[in-house]
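1. got a structure for you, letters missing:
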């Protein structure tokens, strides 16, 4: 693990999985659950169209998020997806020394740099395990993912909570935490002082086009973020989605999916590892991170055969020998394994 105070100009922080997808390609690049949203949610979203003449009222959705995590409503801010949350954090906070733990989702660093903040990268070492002592002692803003995109590593909650201290804000991107049954390492229900938890409904419920997420933090931080947020930033359909997806029945449905997905993810990881590939161990999210010799060349060959895979070299801390693969259903995963076999992998 090491720190890097410079930005690598060759890394495109704004490159995301949707850039990989094209007409006629089977999508293993975007970490959004396929076949979503379910009919019951789609029906509620269609019904919300009749309320579009009125300005959005976030009250019910905010209460739903608060109930979901045992928080007060003053500890919740609804956002247009997790990406907006990172922009608000970059606008509202004035860090002297910001540290972003990599590899991770690149939008937090991108938002900080766009707001004029210098960013120091803390690059994780073997198997991308977190070593809290590697974070600079005087960093007053620390950003980390859990479970982390793209590595699928789930860090212990105690290790992340241990990063919190007076004068420091710790931002935890939990966009994929609902991939983990029971969410044992989530800080959403604990919220140590100075910790901001960012959550998303995009991944599990297939709502990338709707932009629905929320932030959990102590009231003073929520108030600061709210000051940086435009009025009515979250649309009425997105607010309906938050309310519906955080209801007990929906949470139970998501937990059942997470268990099924986890079993299929572990099968796919074992198949890939059995072919001699390095798969980041103990994956806990809905994707796998692989090290493959000439990964960019393999990615190009897969595209020729109709498969879109996420390149890894746009994540700081990875490089040209890395790929990220979204976990799909068994049939789709077997199709990917078959074409890899045809390529000699």
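-> The structure has been received and is ready for your questions. Given the structure is predicted, the values throughout are model-derived calculations rather than measurements.

2. from now on I want contacts and neighbour counts done on CA atoms only, so please keep to that.
-> Noted.

3. now do the buried residues in the strand or helix carrying residue 42.
-> In this structure, residue 42 sits in helix 39-48 according to DSSP states H and E. By neighbour count on 16 or more other C-alpha atoms under 10 Å, the buried set for helix 39-48 is 41, 45, 48.

4. closest one to residue 85 out of those, please.
-> residue 45 (22.6 Å; C-alpha to C-alpha).

5. find the nearest non-adjacent residue to the closest one, please.
-> Spatial nearest neighbour of residue 45, chain neighbours left out: residue 237 (5.6 Å); criterion: C-alpha to C-alpha, 6 or more residues apart in numbering.

6. roughly how far apart are that neighbour and residue 337?
-> 38 Å (C-alpha to C-alpha, to the nearest Å).

7. who's more crowded, these two?
-> Comparing residue 237 with residue 337 by other C-alpha atoms under 10 Å, the one with more neighbours is residue 237, at 21 against 17.

8. so the host helix or strand of that one versus helix 39-48, what angle?
-> In the assignment (DSSP H and E), residue 237 maps to helix 236-245. For helix 236-245 against helix 39-48, the angle by axes from the mean of the first three to the mean of the last three C-alpha atoms, to 10 degrees is 150 degrees.

9. got another, please set it beside the one above:
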């Protein structure tokens, strides 16, 4: 299994402490206040509630969506719905995409973001995280839709993972099902709403592909409590509007704080990333201060930081960065 952020049990075992400020994920630290669910949500088999898909379609602007048990479920299933194909995954990006496409007989290449256009005509499937995790790189809608049309003309797919798209402009959900049916868009409830524990995401695509995906995933993929909580979150426009503003301000604050300590970062509202030459040393330094960061040691060698949850967290982070700067002098 690949390593991910949020692995605080590993952090506690490795460093012998439990007072962590967890900045290792890009999840909203101030999550949606989940309402009380109906008692029978724990008793009944979780039949799919059409209202959930309708609320998601309204929130994301998609013509049709399938609820799934987190976007991870779709990431693992989509490679099983195609015969062996030539697959290009934008790199660096969320490692689960390349990991699963490589497991099902496909020919895989990882291509830098600035070389994707040239690669479209040399593949059958292209996978792009937009905004990218971990770097925050993004591709405007116009080239994405052009790539989808070029791929779709010969039966290909463009998979766009918009898990971090709720705080960004330029999503392409509204176009899923068009462009020769090539466009497949993944959206996540876990990041923006801070509800990763629900294990809920949505897939926008043409009806036939969503039907095939639903058949592969089987019945009862999303729990009853998760459906009820998500329905409330997707309909709560006042909370969504306020949260977008707070997260945008938090992302800028984090970037500015890092810049004051000599770190030039990029990212999105929920996280910042930079290529750190001494990535392991930085990660260990922060761990000694009780701050858990996301360390990348592969081609995307660097550090990702999420947002602190409160002012005490911001102060802890600033103190740790100050100590790092002093040690580095």
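-> Thanks, I have the structure now. Just so we're clear, the structure is a prediction, and the values are computed from it rather than from any experiment.

10. TM-score for these two?
-> Taking TM-score structural alignment, normalised by the length of structure 2 as the basis, the two superposed chains have a TM-score of 0.87; 310 aligned residues with a C-alpha RMSD of 2.0 Å.

11. and the helix holding residue 42 of structure 1, what does it pack onto?
-> Helix 39-48 of structure 1 is packed against helix 236-245, with contacts defined by 3 or more C-alpha pairs under 8 Å, 6 or more residues apart in numbering; DSSP states H and E.

12. if we can go back for a sec, using TSV, lay out the buried residues of helix 39-48 of structure 1 together with distance to residue 191 of structure 1.
-> Shown next, in TSV, are those (distance: C-alpha to C-alpha, whole Å):
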residue	distance to residue 191 of structure 1
41	29
45	31
48	32
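
13. which one among the residues you listed gets closest to residue 277 of structure 1?
-> Nearest member of the buried residues of helix 39-48 of structure 1 to residue 277 of structure 1, counting by C-alpha to C-alpha, is residue 41, at 38.7 Å.

14. strands of the stretch 201-329 of structure 2, residue ranges please.
-> Counting by DSSP state E, counting those that start in this stretch, the stretch 201-329 of structure 2 has strands at residues 201-204, 266-268, 271-274, 291-292, 294-296, 302-306.

15. off-centre distance for the longest one?
-> Shown here is strand 302-306 of structure 2, whose average C-alpha point lies 14 Å from the average C-alpha point of the whole chain (C-alpha atoms, centre = their mean, to the nearest Å).

16. counterpart of residue 51 of structure 2 in structure 1?
-> Aligned against structure 1 by TM-score structural alignment, residue 51 of structure 2 finds its counterpart in residue 60.

17. looking at it, its match is touching residue 243, isn't it?
-> Yes - if you go by C-alpha atoms under 8 Å, residue 60 of structure 1 and residue 243 touch, sitting 6.7 Å apart.

18. quick one: residues contacting the residue mapped onto residue 140 of structure 1 from structure 2.
-> When structure 2 is aligned by TM-score structural alignment, residue 140 of structure 1 is paired with residue 124. Counting by C-alpha atoms under 8 Å, 6 or more residues apart in numbering, residue 124 of structure 2 touches 85, 86, 87, 151, 155, 156, 157.

19. turn these into a markdown table, including neighbour count.
-> Shown next, in a markdown table, are the contacts of residue 124 of structure 2 (neighbours: other C-alpha atoms under 10 Å):
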| residue | neighbour count |
| --- | --- |
| 85 | 17 |
| 86 | 17 |
| 87 | 26 |
| 151 | 25 |
| 155 | 13 |
| 156 | 25 |
| 157 | 26 |
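
20. quick one: these as TSV, columns for distance to residue 217 of structure 2 and secondary structure too.
-> TSV is the format used below for the contacts of residue 124 of structure 2 (distance: C-alpha to C-alpha, whole Å; DSSP: H, G, I helix; E, B strand; the rest coil):
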residue	distance to residue 217 of structure 2	secondary structure
85	21	coil
86	24	strand
87	22	strand
151	25	helix
155	23	coil
156	22	coil
157	19	strand
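
21. now structure 1: which of those match?
-> Here is what carries over to structure 1 from these, by both residues aligned by TM-score structural alignment, their matches' C-alpha atoms under 8 Å: 85, 86, 87, 155, 156, 157.

22. can you tell me which two in those are farthest apart?
-> The widest separation within these (C-alpha to C-alpha) is 13.0 Å, between 87 and 155.

23. contact partners for residue 166 of structure 2?
-> residue 192.

24. check the secondary structure at the aligned residue in structure 1 for it for me.
-> Using TM-score structural alignment as the criterion, residue 166 of structure 2 maps onto residue 178 of structure 1. Under DSSP: H, G, I helix; E, B strand; the rest coil, the three-state class of residue 178 of structure 1 is helix.
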